[in-house]
Structures are given as structure tokens and as C-alpha cells.
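how would this look folded up:
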Amino acid sequence: MTTFEHQAMPPGLGRFAPARVGIGVLDVLLVVYVFVTQLALRRLTGGERLATDPGKLDISNIGKAALWGFGLLVAAWLLRRHIADLLRPPMSYMLFFFGWLAITTLYAPERFKALFMVSTLLSVFFVFLAFAEERGLPVLFDRLLQIQTVFLALSIVLYFAVPSVSHMLLWDGSVGGRMTGLGGHPNQTGVLASFIIVAIYARCDSGNLSRAFKALAITVALVTLVLTQSRTSLIAAGAGCMVFFLLKNRWHAAFIPLLICLGAAAAFVIMLDDQILAVLSRSGDAEELLTGTGRSFIWELSWSLIKKAPILGYGFDSTYTMFMEESYLLNGDVGIYVFPHSHNLVLQLLLYGGVIALALFILPIASIARHAIRARDPRIAALLACYLSFTMTEPGGFFQYADNMIALLALALVAAQFSSRPMTHDLMLQPVEVRG
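Predicted structure coming up:
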């Protein structure tokens, strides 16, 4: 990389980029690790089962499990030279959180299986941090943008070429029109599109990706959002981009009060007329959105269970077992369908680890936000906002094994971890553009 190219890189994140950007062994390992982690192997091989079948939650593929374990070991070996980073916030807070999740596996319905699931989540954080340490944070974004673009492009091809595999399986066992793609679920596939849009808009890459590739990536992401019909992903993409825009400089920040007023007015108008919600729903019925597409029923059930064990919860990977036992309470609302999780991160953490888990999780989230403010880098805030937008109606990756949603949090954490470092003499670039 020439001096001019280096100086032209995006500030802030760009200061941690290596002098050269090429494809190495670590890059290949990251591609395989991320791509396979995101694959819904059982659905693609025809082995998918209804949510009411307990066997659905078994480890779907021994190779996938081995990859998570291998990634965790390799990352731990690489990070042995960076122990100090693991002991600094927000990573240290995250390790305390994972430590508590590991303790909850002791009273989980399936202890060994739950412990392995927690290790797969930790694996993603370690792999991302290790890669960023070795190759540079912007290069991590480069590789992920490339991986996700290919992943989504193949999902789109699959949607038209093999409809029986790539269309969503509905609660009643029928097949709907939403695209599941290689991720196995519209929201799991849509989250990747949100990441692409936010990362490219916030200029998180190293500057080595061509404009043609970025245009292709954005196009693929937008097509994915249309085919998945994932409102959660669309909202997350909008939230991430909006936060970056508003925090980019003080002039943009002046729009914040205006947007708050407009949002409050819109909410008031919607409350007066349900027909507005009906237009936004897929079925044409406002009840679909008022119940969160059926989620409000499981939120009520989740809260009733939380009140019985508010401090410790029920252990990691316990929701499906509990919901199976209590499913008769939902028969009048969602039929035979059993929700596999609570569809809300706060409720999910309370169910798994009680108030302790929620409190320990708030620490790294607050630390990431604090680092974003101290570094005056709106990119970190944009990533965090994108992730938190998903958690309103999804478990945010803290459900079972590592999935697509956990990657967004891992990226925000790694970016915050790097932001606290002083710039070296060789990489003395201008800070991110934030005025005021």
C-alpha cells in the first residue's frame, strides 16, 4: 500500500490498518469460519424438523461443531500475546458475562450441550478480536463485507433455483414466500444485509474495496431485504445509518430533537388509527404488528416465568424446554407452534441467567457506548445501534449456538477495544470527523 493510499483511508478505524492488505492463511480461515457458521446445514440438506420436535435442537453437524472449537483454540493461541487487551473493558466485561453464562449451564436442562453453546458464542468474539489484532480492524470489515456479499448473492440464487429449500417454513408447517437463504431464516439472513449497508455507509472498510464492489454489495443487500421481508433487518439498517449520520458532526446532531418530535407525532397518529399499521403489515391486519407478529404472547409467558426465578434464571438453553412444557397456554394464540426463544434479548437473558446476567451484559454495552463517545467515532455507535435494534424482537444471538446476530455485537466490541489505543508514530492519521 502506498503512502497516498494509506493517507486516503477512512480516519479512526483506518489508523489500525496494516501497511499491506493481501490474502493470507488467516483470511482463508476467517472465510471458512464465518461462512460455515452462518450456514443452516440441516435446512439445506433437507434435515430440518418442525419446532415442536426436540431433535431440532441437536448439534446439526459435527464438522460445524469442530470448526467452532478449532476457531476458539486458534484465536486463543493468537491472543496469548495480547492478554492485556482481554483484561481491558469492554472485553473484560464481556468475559465476566460469559463466565456467568457458563455458570448457568450447571443448572441448565442439558448441561454439557449448554456449555458447548456458550463456547461457540465466545469463539466468535475471540476469532474476530484475534483476526483484528493480526491483520487490522479495517481488514476484518473488508473480509466480512466480501463474505456476506457472496453469502447473500448465493442465497438469492437459491431462492429462485430451489424454492423448496429457500422459502420460509411457517408455524403451521406450510411454506411461505419469504426468503430464508443460506442463513435458514429471513431475519438471520436479513441481518447480514443490514451489516453491509451500515458498514459501507459508515466507511468501516480499509479503503481497498472498489466502488464497483460496494455498489454490488449494496444492491445485493437491498434485494435481500426485499425478498426476506425482514422488517427487523430494515429497521436495524435504518437505525445504524441514522445514528452515524446524526453523530457525524454537530450540524447533523441538530436534527435529533426534530426527529424525536416527528417520531412522537407518528406514534400518536398510529395510535389513533390502526389502519396505518395495517398498511405496514404483511397480512393487511393491524393485529399482526400490535402483537409483534405473535411475539406479545410469548413475551407475556416469558415474563410470568421470569418472576418465578428472577435472580438466577433457568440456565442457558432452557427456553425451548420450558416453552414446550407451557405451550398449552399459547394454543389459543399460535396453535401448535412452540417458540424456540423469547424474541427479546432482555427477556432471553433474564430467562437464562436472571438479573445477574442482564446486569453483567449491560456493562459491556455501556462500555462500548462510552468508548464510542471518548473516541468520537460514530461508527462504533452505528454498529451498536444496528445490533440493539435487532434485540427488540430477537434474542440478539444469545439463544443457542453462535449465529449471524452475534457477529454485529462482536464487531462493535472489537471496534471499541481498538478505539482506546493510542496511535502509533507510523499510523498517525487524523481522527474521525466530528465537529463540536
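
can we go C-alpha only for contacts and neighbour counts from here?
Noted.

what about the strands in the chain?
167-169, 175-179 (DSSP state E).

how about TSV for those, with mean neighbour count added?
Converted to TSV, those look like this (neighbours: other Cα atoms under 10 Å):
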stretch	mean neighbour count
strand 167-169	22
strand 175-179	19
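
in CSV: those strands, plus distance to residue 410.
Below are the strands of the chain laid out as CSV (distance: least, Cα to Cα, whole Å):
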stretch, distance to residue 410
strand 167-169, 27
strand 175-179, 26
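
please name the residues that touch the spatially closest residue to residue 108 that is not a sequence neighbour.
Residue nearest to residue 108 in three dimensions, not counting chain neighbours: residue 315, with 4.1 Å by Cα to Cα, 6 or more residues apart in numbering. Residues near residue 315 by Cα atoms under 8 Å, 6 or more residues apart in numbering: 101, 104, 105, 106, 107, 108, 109, 351, 352, 353.

out of these, which is most surrounded?
Ranked by the number of neighbours (other Cα atoms under 10 Å), those place residue 351 first, at 32 neighbours.

rewinding a little: between the contacts of residue 315, which is nearest residue 131?
Among the contacts of residue 315, residue 101 lies closest to residue 131 (Cα to Cα), at 24.5 Å.

which ones are touching that closest one?
Applying Cα under 8 Å, 6+ apart to residue 101 gives the contacts 118, 315, 316, 352, 353, 357.

what about 7 Å?
Residues in contact with residue 101 (Cα atoms under 7 Å, 6 or more residues apart in numbering) are 118, 316, 353.

again with residue 354
Residue 354 sits next to 309, 310, 311, 312, 313 when contact means Cα under 7 Å, 6+ apart.

swap in 6 Å and give it another go.
310, 311, 312, 313 (Cα atoms under 6 Å, 6 or more residues apart in numbering).

the third one contacts residue 350, correct?
Going back to what we said before, that points to residue 312. No. If you go by Cα atoms under 6 Å, residue 312 and residue 350 don't touch, sitting 8.0 Å apart.

between those two, who's got more neighbours?
Using other Cα under 10 Å as the criterion, residue 312 and residue 350 rank with residue 350 on top: 26 against 19.

and this one, please, so the two structures can be compared:
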Amino acid sequence: MLIDFVFALTLLISLLSLTILIFKGMNCAPSSTLMFLLACFLFVTEANFRNRELDDSSIDFQILLRLGVWLLITTYTLVYYKRVFSLLLDVNVRFLTLFCIFCFISTIYSPIPVYTAVNSLVQLCFLIFAASIAINLDLTKICMAIFYMSILFHSISLILVPIFPELTVMEFWGQGEIGGTRITGLSGSANAYGQMAGLAIVITQYLRKKIIIGKLLYVSAILLFSFCIIASWSRTSIFIAIVGLFIIEKELVLKYIYHYILLSIFAVITYFMIFDVDDLLLKFSRNGSIEEILTFTGRTDIWAAVWNEALLSPVVGYGYASTKLLLPQIFETEWGWSTVTAHSMFFQSFFTTGFIGVFLLFSTLFIFLKLCGIIKDRFISYIFFLVVINGILESGIGGPIPNTLSFLFFLFYLVAIKKYNENTKG
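The predicted model follows:
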């Protein structure tokens, strides 16, 4: 298949380029090299060039090539191993480190041990590489790398829409028929694609506020990312992006806060003088049904099935990434649709790693919340908000496999730890 060849060629070129960087980058420009490696790492992590069967847990060609890129980049950054492991053993990072280690230990009892072992090792690679970036790059350079990667990623995604619609577009059902389409881009999921576009919008605003990017580039990027997030029709991502902009532009929001309140009150009163609540809810429904909104697109049924099954192994769960195999066996809609993710960070973590994993992961989130209040960095606060709100309706950093959000959470959590340690020592 042509797309397989394109993907293989792209990653092989990436591997060759990265190998050259290993020998030359460190001495020439270590900072620029790490920014390039970060961009490559994120692109390879987010990009999906094939559609797999729901219950397919085999290690295919794409996964092997991804593993090659991940391992190569992580190995390169291990030249900083002393500082990396010092950070990972920090008292505020130990819960996160133990969570990743426990995920690997769960291989022992996982029903798909090879799949669990590979994905938990990848998760450890994510943590190590995130630590390497956090100790060597400041927040602005990290955001610059993500910004340029996002422009490339979304541009390629839009170019591929008319060429490979089966890969970049998904259909959703309305009242007994196709209700419309959503762009998934190279993410393979419309929600994941919208999440990346929303992140890019907030990063663009952050860089513009820092006067890092010019006006023309700023406007062009905002238009590109806004189109992508709307085309994905990811309602959660749109909401998070709007709140993210408010967080970044706090002074501007506070300056006109009373105008926003009065305008909102006027809009609400006017609306309800003409329409009713049901009409308002239907505006946000994808299939014209209020039930679709109230059940979070059927997520409540998934949560009930996951919760009941997880209670049978509440302490250690069924093993990291085990929902890939087990969830389709315990949940299926009346029309035959199933899923491999619990669509909730809490339920996903509880199902796969039990109370132990939930305690370690949510202890880390609690520390992250405290850090946001101490270091008072608005972008870091936005990342916390992104992780938590996304985790309500998606598995997010809980799995079922390491993903872009997992890595970004590791990265910016460790950046927050570094900032806190620097402030404390200072």
C-alpha cells in the first residue's frame, strides 16, 4: 500500500537524520539539536499512517519503526543520564517514576504481556526523554519546537485529506444515517487531532505574547490551527483551547471581565426568551439527540462496564494497556460498536493498574496542582487544566498506550519541578 511505503520511507529518513545528529549535533548546537529531536519525537508519536483492527495488539511495521525512533532519541539524550536520573528521583517526581515502573511490573499478570511490556517500556522512554528536555531547554524553546512541529503536522494532515480520506476523515452517525464528517488528520482520531490543534493555538498565543513570533506568522498559524480544531469538531478541545487563551491573556480578560459578564447575561436571557434548553443542547449534539450530550456520547455506558469489571481486581488492575484486549469483550453497543479505551483517565487507570496506579498517578496530579499555585506560570497552569479536563472524558495520560498527551504531561510536569527547585534554591 502506498501509504505504508510513504510512512516507512519517512521514518527511515528520520532514523538516518537522527543518527547523523547523534555524532554531530551535540558539539555543534546542542540546544537546537534537542529542539529538533523534540519535534521529531512528537511528530512520530502523534502521526498514524494506518488503521488497525480493534482487537489487533500485534507489533506491526509502523510500531517497530516508531520504536526505533523513540529508542534512538532516548539513547541520544542519555548522555545527560546523571542529571536525568537525579530529576526522576526528586522527591516530587517519585510518584510519577513509580507509576511508570509499576506499569511495567504489571506485565507479569497482564493478559497480553508482550503488548503491556512494549508499551510500558515506551512510557519509560517518554519519561526519560521528557526529563532530558526539561533539564536542557527552557519553556520558550520547548514551545517553539512544538509550534513548528504543529505547523508541519497540521499542514501535512490537510494536504492528505483529499488524497487519503479513509485515513484522515471519519464519519459519525445522525438519526439513523451518516450525520457528518470530522477530520482526524494524521492523529487517527478526531478528538486527538482537535487536542493537538487546541494546544497549538494556545502555544501560538503564548509565543506571540512573548514577542517570539512575528504578526504575519501569528495570524497565519492561528487561522490554520483554528480551522483544524473546528474541522475536528472536538467540543472538549474547543472548550479547553478557549479557557487556555483566557489563562494566557489573564490581564486582558480581567480588564474586560464585566463586559464579558454583561454580554453573556444578555445573550443567555435573549436566547431563552426565544428558545428552550432542549434547543440549546441540540446545537451541541452531533446526532441531533439530547441523550448524546447527557451520556457524553455514550461514555457513561463504557464507564459502568469498566467500573464493574475493575472491581473484580481492584488493587493492581488487569495490567497496563490491557483494555486493548479486555474492553471489547465486556462492552459492546447494541449495534456492535466497541472500544479499547475507557474514555476516562480515572477509569482507565483503575482498570489497568488498580488502586495502586490510581494513587501514584493522582498523587502526581495533586503535586502538579500545588506547583501551579507556587510557580505561577500561566502556560504550566494551562497544561494542568488540559490534562485534567481531557482526563474527564478521555483516557489521556492513563493510556491505553503512551500518547502525545502522556509525553506532554511528563515534560511540563518536569519543567514545573525544575522551576520550583530553581526558585527554592534561589
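
one step back: residue 326 of the first structure is nearest to which of the strands of the first structure?
Of all the strands of the first structure, it is strand 167-169 that lies closest to residue 326 of the first structure, at 22.7 Å by Cα to Cα.

average gap between that closest one and the second structure?
Its matched residues in the second structure lie on average 2.7 Å from strand 167-169 of the first structure after superposition (mean Cα distance after the TM-score superposition for the first structure).

and that strand, what does it pack against?
Applying 3 or more Cα pairs under 6 Å, 6 or more residues apart in numbering; DSSP states H and E, one finds that strand 167-169 of the first structure contacts strand 175-179.

how big is the offset of the strand it packs on relative to the second structure?
In this overlay with the second structure, the average offset of strand 175-179 of the first structure from its partner residues is 3.8 Å by mean Cα distance after the TM-score superposition for the first structure.

hmm, residue 378 of the first structure is touching residue 246, no?
No. Counting by Cα under 6 Å, residue 246 is not a contact partner of residue 378 of the first structure; they are 8.6 Å apart.

those two: which is more packed in?
Set residue 378 of the first structure next to residue 246 and count neighbours by other Cα under 10 Å: residue 378 wins out with 26 against 17.

tell me how far that one lies from residue 385 of the first structure.
Distance of residue 378 of the first structure to residue 385 of the first structure, computed by Cα to Cα, to the nearest Å: 10 Å.

what do you get for residue 407 of the first structure?
Noted for residue 407 of the first structure: a distance of 14 Å to residue 385 of the first structure, by Cα to Cα.

ok, now residue 72 of the first structure?
For residue 72 of the first structure relative to residue 385 of the first structure (Cα to Cα), the value is 27 Å.

also residue 185 of the first structure?
Distance from residue 185 of the first structure to residue 385 of the first structure, by Cα to Cα: 22 Å.

more crowded one of the two?
Neighbour count, other Cα under 10 Å: between residue 185 of the first structure and residue 385, residue 385 has more, with 24 against 20.

and residue 283 of the second structure, what pairs with it in the first structure?
The alignment partner of residue 283 of the second structure in the first structure, by TM-score structural alignment, is residue 279.

what's around its match, how many residues?
So residue 279 of the first structure, with other Cα under 10 Å, has 12 neighbours.

which residue in the first structure lines up with residue 125 of the second structure?
Matched by TM-score structural alignment, residue 125 of the second structure corresponds to residue 123 in the first structure.

whoops, residue 158 of the second structure was the one
Per TM-score structural alignment, residue 158 of the second structure is aligned with residue 156.

what sits against its match?
So residue 156 of the first structure contacts nothing (Cα under 6 Å, 6+ apart).

how about residue 293 of the second structure?
Residue 293 of the second structure makes contact with residue 285, according to Cα under 6 Å, 6+ apart.

so how far is residue 264 of the second structure from it?
Counting by Cα to Cα, the gap from residue 293 of the second structure to residue 264 of the second structure is 22 Å.

mind checking the SS state of residue 23 of the second structure?
helix (DSSP: H, G, I helix; E, B strand; the rest coil).

distance of it from residue 284 of the second structure?
Applying Cα to Cα to residue 23 of the second structure and residue 284 of the second structure gives a distance of 52 Å.

who has more neighbours out of those two?
Neighbour count, other Cα under 10 Å: between residue 23 of the second structure and residue 284, residue 284 has more, with 15 against 11.

identify the residue of the second structure aligned to residue 235 of the first structure.
Matched by TM-score structural alignment, residue 235 of the first structure corresponds to residue 239 in the second structure.

and its match, how close does it get to residue 218 of the second structure?
Using Cα to Cα, residue 239 of the second structure is found at 21 Å from residue 218 of the second structure.

who has more neighbours out of the two?
With neighbours defined as other Cα under 10 Å, residue 239 of the second structure and residue 218 compare such that residue 218 has more, 18 against 13.

residue in the first structure paired with that one?
Here residue 218 of the second structure is matched to residue 214 in the first structure, going by TM-score structural alignment.
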